[in-house]
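Participant: Predicted coordinates and the sequence they were generated for:
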Amino acid sequence: SPEDKNAVLLPRRIGGDWVLFHRPTSVHGADVWLSRSSDLKSWRSPELVLGRRQGGWWDSERVGMGPPPLETEHGWLVVYHGVRQTVAGGLYRAGLALLDLEEPANVLRRSEEWVLGPGADYEVSGDVPNVVFPCGLVYHRESDKLFLYYGAADTRIGLATAGYSEVLDYLLACPSG
């Protein structure tokens, strides 16, 4: 059976089912899929959600989920990681997507550009160099801020902040699906 990792659940049921995002890896690649379950034991109906983009894209080698998606008035806000293979190894960056609230396999928007990438010394040097890996996302309503906790070079934990409204405005201006 294929390697399967980067699994996260939506925080509520959709149509009576739990929704799991995961990344099975096979000879065909590593993309984000969605599966559904009524009991959290048996999973069915796998659907491709976020695929690798072909060519010189920043997420052309593999993609995987970061933290559990955040429910917004416009859809599920997803922070995911993408990898591009370089001569120096894999380069891990973070991007954004917006999924339909009731049909989360439907990608409404997806950033063409990465929004967080390795640059600081602690992100470039470590156990696995050139890695930022999104892990936790918190929305602080009073300040309208997003707090993104991320792994840096598989050695440290970093914190990136951004305005919630600014992130949604940016994402809503991105191309469909």
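Facilitator: Happy to help now that I have it. Predicted model only: the values in this text are computed from it and were never measured.
Participant: switch to C-alpha atoms for all contacts and neighbour counts from now on
Facilitator: Will do.
Participant: so Y122 sits in a helix?
Facilitator: Yes: the assignment for Y122 by DSSP: H, G, I helix; E, B strand; the rest coil puts it in a helix.
Participant: got the contact list for the residue nearest to it when sequence neighbours are not counted?
Facilitator: The shortest distance from Y122 to any non-neighbouring residue, by C-alpha to C-alpha, 6 or more residues apart in numbering, is to A152 (6.3 Å). Residues counted as contacts of A152 (C-alpha atoms under 8 Å, 6 or more residues apart in numbering) are 118, 122-124, 126, 130-133, 158.
Participant: secondary structure class for V167?
Facilitator: Per three-state DSSP, V167 ends up helix.
Participant: what about it, neighbour count?
Facilitator: The number of residues packed near V167 is 15, by other C-alpha atoms under 10 Å.
Participant: contacting residues for it?
Facilitator: Contacts of V167 (C-alpha under 8 Å, 6+ apart): none.
Participant: Could you measure from the residue found closest to P69 once you drop the neighbours it is linked to in the chain over to P2?
Facilitator: Among residues not flanking P69 along the chain, V78 sits closest, at 4.8 Å (C-alpha to C-alpha, 6+ apart). Applying C-alpha to C-alpha, to the nearest Å, the value for V78 to P2 is 24 Å.
Participant: okay, pairing it with this:
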Amino acid sequence: KYYHYYNLFAQIGLVDEKNRLLRDKDIVLFPRKVNGKFVMLHRIWPGIQIVQFEKWEDLTKAFWEDHIKNLTEYILLDPLYDFEVNYIGAGGPPIETEEGWLIIYHGVCETHIGKTYHAAAALLDLENPAKVIARLPYPLFSPSQKWEKEGVVNHVVFPTGSALFGDDLYIYYGAADKHIAVARVSMSQLLSELKKNVTHGKT
């Protein structure tokens, strides 16, 4: 998959004898250090990768060169289900729960109406966030309202942040790249549903 996207960039002139450019997006930081390290998610098409480091000064050119050369070792999630078959990317900062780190991300699939962006959810180990515990095999929510289906970019729900009030998890998202919206879900029900979908080593 990663070689496929590398070739796509080559076709549009972003790769030549002097340049090896990768499209890196959707960077989010965990809200606290884990085992003494900062933890960060980012997206080099088509999956989500994880980065862990002790201090910001560690992020040198050599650090990133090694990270890119060994990128497959840092893949946290790759597209797995039909609704996210094209590519995925992190949303807001992970949410710490007793069950693990909850991440809300977006998944993209190509359909007869063009690309559709869905919201999705996964659960990471609390002490080892590089380990995926569970992952919903279906979207958390998808474009359904007219203002989610029609806009600057059609058929988009793009989660970017969240807030937890009691058991109510509010997920803030961009709708069709034109509006800002919020969806509410029960945190306990979401975690319960995730625990029904343990990954068994799949990412």
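Facilitator: That came through fine. These figures come from a predicted structure and were not determined experimentally.
Participant: Please flag which of the contacts of A152 of structure 1 sit within strands.
Facilitator: 132-133, 158 (DSSP state E).
Participant: Helices along structure 1, start to end?
Facilitator: 121-124, 164-172 (DSSP state H).
Participant: what's the mean deviation for the first one versus structure 2?
Facilitator: Once fitted to structure 2, helix 121-124 of structure 1 is off its aligned match by 0.3 Å on average (mean C-alpha distance after the TM-score superposition for structure 1).
Participant: could you give me the residues in structure 2 that that helix aligns onto?
Facilitator: With TM-score structural alignment applied, helix 121-124 of structure 1 matches the range 146-149 in structure 2.
Participant: May I see the buried residues of that stretch?
Facilitator: Buried residues in stretch 146-149 of structure 2, counted by 16 or more other C-alpha atoms under 10 Å: 147-149.
Participant: Can you add distance to V34 of structure 2 and give those back as CSV?
Facilitator: Output for the buried residues of stretch 146-149 of structure 2, formatted as CSV (distance: C-alpha to C-alpha, whole Å):
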residue, distance to V34 of structure 2
W147, 39
E148, 36
K149, 38
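Participant: Could you point out which of these is nearest to A163 of structure 2?
Facilitator: The closest of these to A163 of structure 2 turns out to be E148 (C-alpha to C-alpha; 21.1 Å).
Participant: burial count for the equivalent of K196 of structure 2 over in structure 1?
Facilitator: Aligning on TM-score structural alignment places K196 of structure 2 opposite A173 in structure 1. By other C-alpha under 10 Å, the residues close to A173 of structure 1 number 11.
Participant: Likewise for K115 of structure 2?
Facilitator: Neighbour tally, K115 of structure 2, other C-alpha under 10 Å: 15.
Participant: Equivalent analysis for V51 of structure 2, please.
Facilitator: 18.
Participant: per the alignment, it corresponds to what in structure 1?
Facilitator: Residue pairing (TM-score structural alignment): V51 of structure 2 is matched to S35 of structure 1.
Participant: Number of residues surrounding the closest residue in space to that match that isn't next to it in sequence?
Facilitator: Nearest residue to S35 of structure 1 in three dimensions, chain neighbours excluded: P46, at 4.5 Å (C-alpha to C-alpha, 6+ apart). P46 of structure 1 is flanked by 14 other residues according to other C-alpha under 10 Å.
Participant: residues contacting L20 of structure 1?
Facilitator: Per C-alpha under 8 Å, 6+ apart, neighbours of L20 of structure 1: 7-10, 34-36.
Participant: and these as CSV, adding distance to Y92 of structure 1?
Facilitator: Output for the contacts of L20 of structure 1, formatted as CSV (distance: C-alpha to C-alpha, whole Å):
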residue, distance to Y92 of structure 1
A7, 18
V8, 19
L9, 22
L10, 24
L34, 22
S35, 25
R36, 28
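Participant: And the residue nearest the centre of structure 2?
Facilitator: For structure 2, the residue nearest the mean C-alpha position is A90 (2.4 Å; C-alpha atoms, centre = their mean).
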